[in-house]
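*Asks:* Here you go, sequence then predicted model.
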Amino acid sequence: MPPLLHLDQYPHTWTVQLLSGPPLIAPSRQYTYPMSIAGEEDALARGALYLLVRPAPGEPAFLATCALGYRDPSMPTGVYATPNPSQLCAVAGGYAYLIDPTNPTQSTHIDQRPVTAVLPTQDLLLFAGFHTIQAWGNAGLAWTTQRLTWDGITLGEATNGVLHGTGWNMRTDKEVPFEIDLKTGTHTGGGF
């Protein structure tokens, strides 16, 4: 699946252009993500998501090279606006990077790995993994759920401050519904 832009949920101060590869003439400012993480020295060998990011109108753009977490096409890849208008989220093959376009050396490689689904809600950007969900808000990490499932989360709708979804229960071999309070990250139900 080609990378997608998901920019309508939250206001933002930056613009981004998806590139099919590194540009022939690159801008003078270039940043590679993840930045110096043990065990990720060869991350770019799996491929990358290339972004031309402009922090604000009239400001010079920079190249963001975001290493793929996995080559599996089922892992999400795209760019998301976040609840923080001066931050963008690049998801590359299941790795999620929160980047400050005005200071690209300030980035967070979120520890939900892999990210299997991304869901914007009113005040939070949710990152589902195989067992848990992390929520990031305007001020950073808001919460991480307890384990919801033995393996695999399906996100449903977020209504009235509650996220609905399902998770697999190994003992019954069935999908079991759960509900998460979006303010606290506490849940009821689930397959674990």
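*Replies:* Cool, got the structure. Numbering: from 1, shown residues only.
*Asks:* From here on, just use CA atoms for contacts and neighbour counts.
*Replies:* Will do.
*Asks:* Where does residue 156 sit: helix, strand or coil?
*Replies:* In three-state terms, and counting by DSSP: H, G, I helix; E, B strand; the rest coil, residue 156 is strand.
*Asks:* Please compare the first structure with the one that follows:
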Amino acid sequence: MSLGHDDFKRDWKVEILRQPPLIAPARQFTWPLHIAGEEDALARGALRLLVRPASGGVFLATCALGFTDPAMPTAVYGSPNPGEICAVAGGYAYIAEVSTPERCMQIPMKPVAEVVPLPEHGLLLFVGFHTIAAWGKDGVAWTSGKLSWEGLKLTSISGDKLHGLGWNMLTDRDVPFELDLRTGEHSGGGFSK
């Protein structure tokens, strides 16, 4: 587990705990909120966070692991909104306003294979196996179309263009794509019908 590296301004501090605290704060939250089919999510393990908002009380967030595979990211990130925290636990990504952590949102992409902070674009990117979703200051900014049959590799950013490779099942080759970071529209990529 590591703390994600980004340059987003934060109105909070966080400590990643290896085990539950001996004395837990009064406010405690479990993410995800009740979701059908996720009843046993905590049995896989959890990322525990002691969050200290700039104002308001400290709280403990217990974030259920999506997957136990160590290749799936587990980290904490800032957000384009300084009052939001993004916790990624085994490929499940959670975003919550630290002033109202009881209203946590789970990013629908399962799993999130990579998180890419882009403070200069005001975006936090969630990269899956087929698509990319962007989180902006006001929530979901866009979700790309399918870029790959299975697996994405981001290669570079030039201006407002993200470049990468998406695998094409029919040719068994990685095909370059270009994605507009302002809109999520893309050209190229390995997914073809």
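*Replies:* Yes, it's here. Predicted model only: the values in this text are computed from it and were never measured.
*Asks:* any idea how far the counterpart of residue 15 of the first structure in the second structure lies from residue 65 of the second structure?
*Replies:* In the superposition onto the second structure, residue 15 of the first structure corresponds to residue 13 when matched by TM-score structural alignment. The spacing between residue 13 of the second structure and residue 65 of the second structure, counted by C-alpha to C-alpha, to the nearest Å, is 21 Å.
*Asks:* These two: which has the busier surroundings?
*Replies:* It is residue 65, of residue 13 of the second structure and residue 65, that has more neighbours when counted by other C-alpha atoms under 10 Å, with 25 against 14.
*Asks:* Give the aligned equivalent of the more buried one in the first structure.
*Replies:* Across the alignment, which pairs residues by TM-score structural alignment, residue 65 of the second structure is matched by residue 68 of the first structure.
*Asks:* repeat for residue 109 of the second structure
*Replies:* Under the alignment (TM-score structural alignment), residue 109 of the second structure maps onto residue 112 of the first structure.
*Asks:* again with residue 130 of the second structure
*Replies:* Residue 130 of the second structure maps onto residue 131 in the first structure, with residues paired by TM-score structural alignment.
*Asks:* What's the local residue count around that match?
*Replies:* With other C-alpha under 10 Å as criterion, residue 131 of the first structure counts 19.
*Asks:* Let me see the contact set for it.
*Replies:* Counting by C-alpha atoms under 8 Å, 6 or more residues apart in numbering, residue 131 of the first structure makes contact with 147-153.
*Asks:* if I look at residue 79 of the second structure, how far off is residue 165 of the second structure?
*Replies:* As judged by C-alpha to C-alpha, residue 79 of the second structure and residue 165 of the second structure stand 26 Å apart.
*Asks:* what's around residue 60 of the first structure, how many residues?
*Replies:* Close neighbours of residue 60 of the first structure, defined as other C-alpha under 10 Å, add up to 12.
*Asks:* Hmm, it is touching residue 54, no?
*Replies:* Yes. With the criterion set as C-alpha atoms under 8 Å, residue 60 of the first structure and residue 54 qualify as a contacting pair; they are 6.2 Å apart.
*Asks:* in stretch 127-141 of the first structure, what's buried?
*Replies:* Neighbour-count burial for stretch 127-141 of the first structure flags 127-137 (criterion: 16 or more other C-alpha atoms under 10 Å).
*Asks:* cool, and stretch 70-78 of the second structure?
*Replies:* Using 16+ other C-alpha under 10 Å as the test for burial, stretch 70-78 of the second structure gives 72-78.
*Asks:* and residue 86 of the first structure, what pairs with it in the second structure?
*Replies:* Taking TM-score structural alignment, the alignment pairs residue 86 of the first structure with residue 83 from the second structure.
*Asks:* Contacts only, for its match.
*Replies:* With contacts taken as C-alpha under 8 Å, 6+ apart, residue 83 of the second structure has the following neighbours: 10-12, 97-99.
*Asks:* what do you get for residue 8 of the second structure?
*Replies:* The contact partners of residue 8 of the second structure, by C-alpha under 8 Å, 6+ apart, come to 78-80, 82, 119.
*Asks:* Filter those by whether they're kept in the first structure.
*Replies:* Checking those against the first structure (both residues aligned by TM-score structural alignment, their matches' C-alpha atoms under 8 Å), the contacts still present are 78-80, 82.
*Asks:* now the residue most central in space within the second structure: how far from residue 110 of the second structure?
*Replies:* Closest to where the C-alpha atoms of the second structure average out (C-alpha atoms, centre = their mean) is residue 93, at 4.1 Å. For residue 93 of the second structure, the distance to residue 110 of the second structure equals 8 Å [C-alpha to C-alpha].
*Asks:* do residue 125 of the second structure as well
*Replies:* Residue 125 of the second structure sits at a distance of 14 Å from residue 110 of the second structure (criterion: C-alpha to C-alpha).
*Asks:* The two: which is more packed in?
*Replies:* For residue 125 of the second structure and residue 110, the more surrounded residue by other C-alpha under 10 Å is residue 125, and the numbers stand at 22 against 16.
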